[in-house]
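**Student:** what's the 3D shape of this:
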Amino acid sequence: MQPSEFRKHVAEAGAAAFEAASLKWLGETSKQVAEVVDVGEHHIATVRVNSVRPTAGAARQAGRELARIHAAGAPAFGAPPAGYEGPCFIGTQEQECTPRDTFAEFYPAQRVLPFTYAAFQAGNISQGCVEMVERACELIQEAELPPFGPARIHGDLWAGNLMFSDAGPIFIDPAAHGGHPVTDIAMLALFGAPFFEEIVAGYEEITALPDGWQETIPLHQLHPLAVHAYTHGLGYAEPLYQAAMKTIRLLEG
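**Tutor:** Down below sits the predicted model:
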């Protein structure tokens, strides 16, 4: 018989508590979020999810649930889960969550540039790549992007963190904070979520995405690409460079 819970060891101090707080915050608005049953300094346990093959219908349901989670909102861009005051993470990496009024204030300074500089210091990207990302961030800070959010976002929504079970789609391992809704969708696109088009269709059954959102996907992929350039090495240098270049082209018009 399978155990009724999934227990994960977490080496980084504070990471388990942050994941638990993130799951609780997202779970306030959707039953399709993994349920925490225990958390300690270096472990977290959730109700076990029995994985099944994804279907178009389940993907569409995932989109609807993601829209409901986003619609719950957040106090500010960069706001951590309600009531949580410890360090914030994406995976094993600590990242800042300081509330800001606008996406332009928050995203470059707290998400893209710190990991870009860390990737450069690790020898994983070139100075030219850094300069390209810096220019993209300057334009984000100056741009008049369509007003949207702050949404209550998952924050680390690659394909592996959207599971499919006999109870429907289940969101796991979040790095939740106040952010832009396209950030979650862009990460699903980046790492090849199954039935991506159905996820988007389900999302838009609940909430319309902003006009032109598809063109902003590279902008929203700068953060996960910078994280991966730092943590996973040279293979992400060129994708990060290309995403920065596409962002520059978009915002320079």
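**Student:** Only C-alpha atoms from now on, for both contacts and neighbour counts.
**Tutor:** Noted.
**Student:** And the strands in the stretch 101-250 of the chain, which stretches?
**Tutor:** For the stretch 101-250 of the chain, applying DSSP state E, counting those that start in this stretch gives strands covering 151-153, 162-165, 168-171, 177-179.
**Student:** Now show me the structure for the sequence below, then we'll compare the two:
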Amino acid sequence: MKQVIQTSLYRLGDHSAIKAIQKISGGDINEAFYVLTHHGEYFVKGNNNVPPHFFKIEALGLDRIAQTDAINVPKVYDYNQPGKGETGFIVLEWIEEEVGNSRSVEQLGTHLANLHQHTADHFGFDQPTFIGELTQENHWRDSWVEYYRDDRMQPQLQLAVEHNTLPLKRRERLEQLLSRLDQLLPHHPSPSLLHGDLWGGNYLVGRKGVPYLIDPSILYGDHAFELAFTELFGGFPPPFYAAYEEVMPLPYGYEDMKPLYQLYYLLVHLNMFGESYGPPVDRILARYTEN
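**Tutor:** You can find the predicted model right below:
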């Protein structure tokens, strides 16, 4: 990995000696490193078992968010599209983390709402993205319900069938729910730019308490979809939601829609980690379908 990092830094114009490479935590699927040279500091992620466009998509997402000037993300310095047997990597700005406070959380809510005010003409995205190691195929759709059903929920249903994580009753209820999503979700909310995978581990607080988003899986969709996921695994602190809603109120009926949006991420976790996520999937399906 050191040679991969050195070659990338040379390409960036940093020909100074590497003073330190320290392995750090960087998520469930990648190796991550803090790199210090005489010229600067870098955060590097690498993986030997990802598709060629894996880190390209991460870089694209970070750049798209950065272009809005709504919320901070690490700068992208370099990435590759590895061939067979090669290591994929991305080189990012090193963010020196600090302990956040209520002001940091408020800023995160405000800045995320500002991000969501950047919109497109259609729903979805023009190329595949990833959540964890799972590919998310994307298309541009005129209807949010169509995108959410056909590009997000149906592929997870099919993957669950392949992984044998859908007992008959669960599958019947999920198919029943998908057949009536058009009665439960808005067809034409504003197509907001979403981070797409926003849980507590995908933001950090840098110097002076400034929040940064990391590891995006971007799409254009209902901003309530993003907020629903932030509430799924423990939620964010209350000041985050209060600050968000000062800029961009949640839609009417949000509490009724929220479990439907959380269901997608629970299916993802069911497909990635197994039956421990089956019971919450079943509870949501029972709420919206007939026995």
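**Student:** Turn the strands of the stretch 101-250 of the first structure into a markdown table, columns for mean neighbour count and distance to Phe106 of the first structure.
**Tutor:** Formatted as a markdown table, these follow (neighbours: other CA atoms under 10 Å; distance: least, CA to CA, whole Å):
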| stretch | mean neighbour count | distance to Phe106 of the first structure |
| --- | --- | --- |
| strand 151-153 | 30 | 13 |
| strand 162-165 | 21 | 25 |
| strand 168-171 | 23 | 24 |
| strand 177-179 | 29 | 9 |
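**Student:** Turn the ones you listed into a markdown table, including distance to Thr98 of the first structure.
**Tutor:** Output for these, formatted as a markdown table (distance: least, CA to CA, whole Å):
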| stretch | distance to Thr98 of the first structure |
| --- | --- |
| strand 151-153 | 15 |
| strand 162-165 | 26 |
| strand 168-171 | 24 |
| strand 177-179 | 10 |
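**Student:** Please name the nearest non-neighbouring residue to the counterpart of Leu222 of the first structure in the second structure.
**Tutor:** Aligned against the second structure by TM-score structural alignment, Leu222 of the first structure finds its counterpart in Leu263. Sequence neighbours aside, Val281 is the residue nearest to Leu263 of the second structure in space, at 6.3 Å (criterion: CA to CA, 6 or more residues apart in numbering).
**Student:** looking at the strands of the stretch 101-250 of the first structure, which is closest to Gly233 of the first structure?
**Tutor:** When the strands of the stretch 101-250 of the first structure are compared by CA to CA, strand 162-165 sits nearest Gly233 of the first structure, at 24.1 Å.
**Student:** Which stretch of the second structure lines up against the closest one?
**Tutor:** Taking TM-score structural alignment, strand 162-165 of the first structure hits residues 203-206 over in the second structure.
**Student:** Then stretch 13-26 of the first structure?
**Tutor:** Counting by TM-score structural alignment, stretch 13-26 of the first structure corresponds to 52-65 in the second structure.
**Student:** Identify each buried residue in that stretch, please.
**Tutor:** Buried residues in stretch 52-65 of the second structure, counted by 16 or more other CA atoms under 10 Å: 52-62, 64-65.
**Student:** Please work out how many residues are found near the equivalent of Tyr117 of the first structure over in the second structure.
**Tutor:** Counting by TM-score structural alignment, Tyr117 of the first structure lines up with Gln158 in the second structure. Residue crowding around Gln158 of the second structure was assessed by other CA atoms under 10 Å; the count is 13.
**Student:** For Leu194 of the second structure, see how far away Gln158 of the second structure is.
**Tutor:** Taking CA to CA, to the nearest Å as the measure, Gln158 of the second structure falls 24 Å from Leu194 of the second structure.
**Student:** likewise Leu168 of the second structure?
**Tutor:** For Leu168 of the second structure relative to Leu194 of the second structure (CA to CA), the value is 33 Å.
**Student:** what do you get for Phe225 of the second structure?
**Tutor:** To Leu194 of the second structure, Phe225 of the second structure is 9 Å away according to CA to CA.
**Student:** Please apply the same query to Ala243 of the second structure.
**Tutor:** For Ala243 of the second structure, the distance to Leu194 of the second structure equals 17 Å [CA to CA].
**Student:** now Leu115 of the second structure
**Tutor:** Between Leu115 of the second structure and Leu194 of the second structure the computed distance is 7 Å (CA to CA).
**Student:** Could you do Arg173 of the second structure as well?
**Tutor:** Distance, Arg173 of the second structure to Leu194 of the second structure, using CA to CA: 28 Å.
**Student:** Also Phe89 of the second structure?
**Tutor:** Shown here: Phe89 of the second structure relative to Leu194 of the second structure, a distance of 24 Å by CA to CA.
**Student:** If anything else comes up later, I'll come back, but that's it for now.
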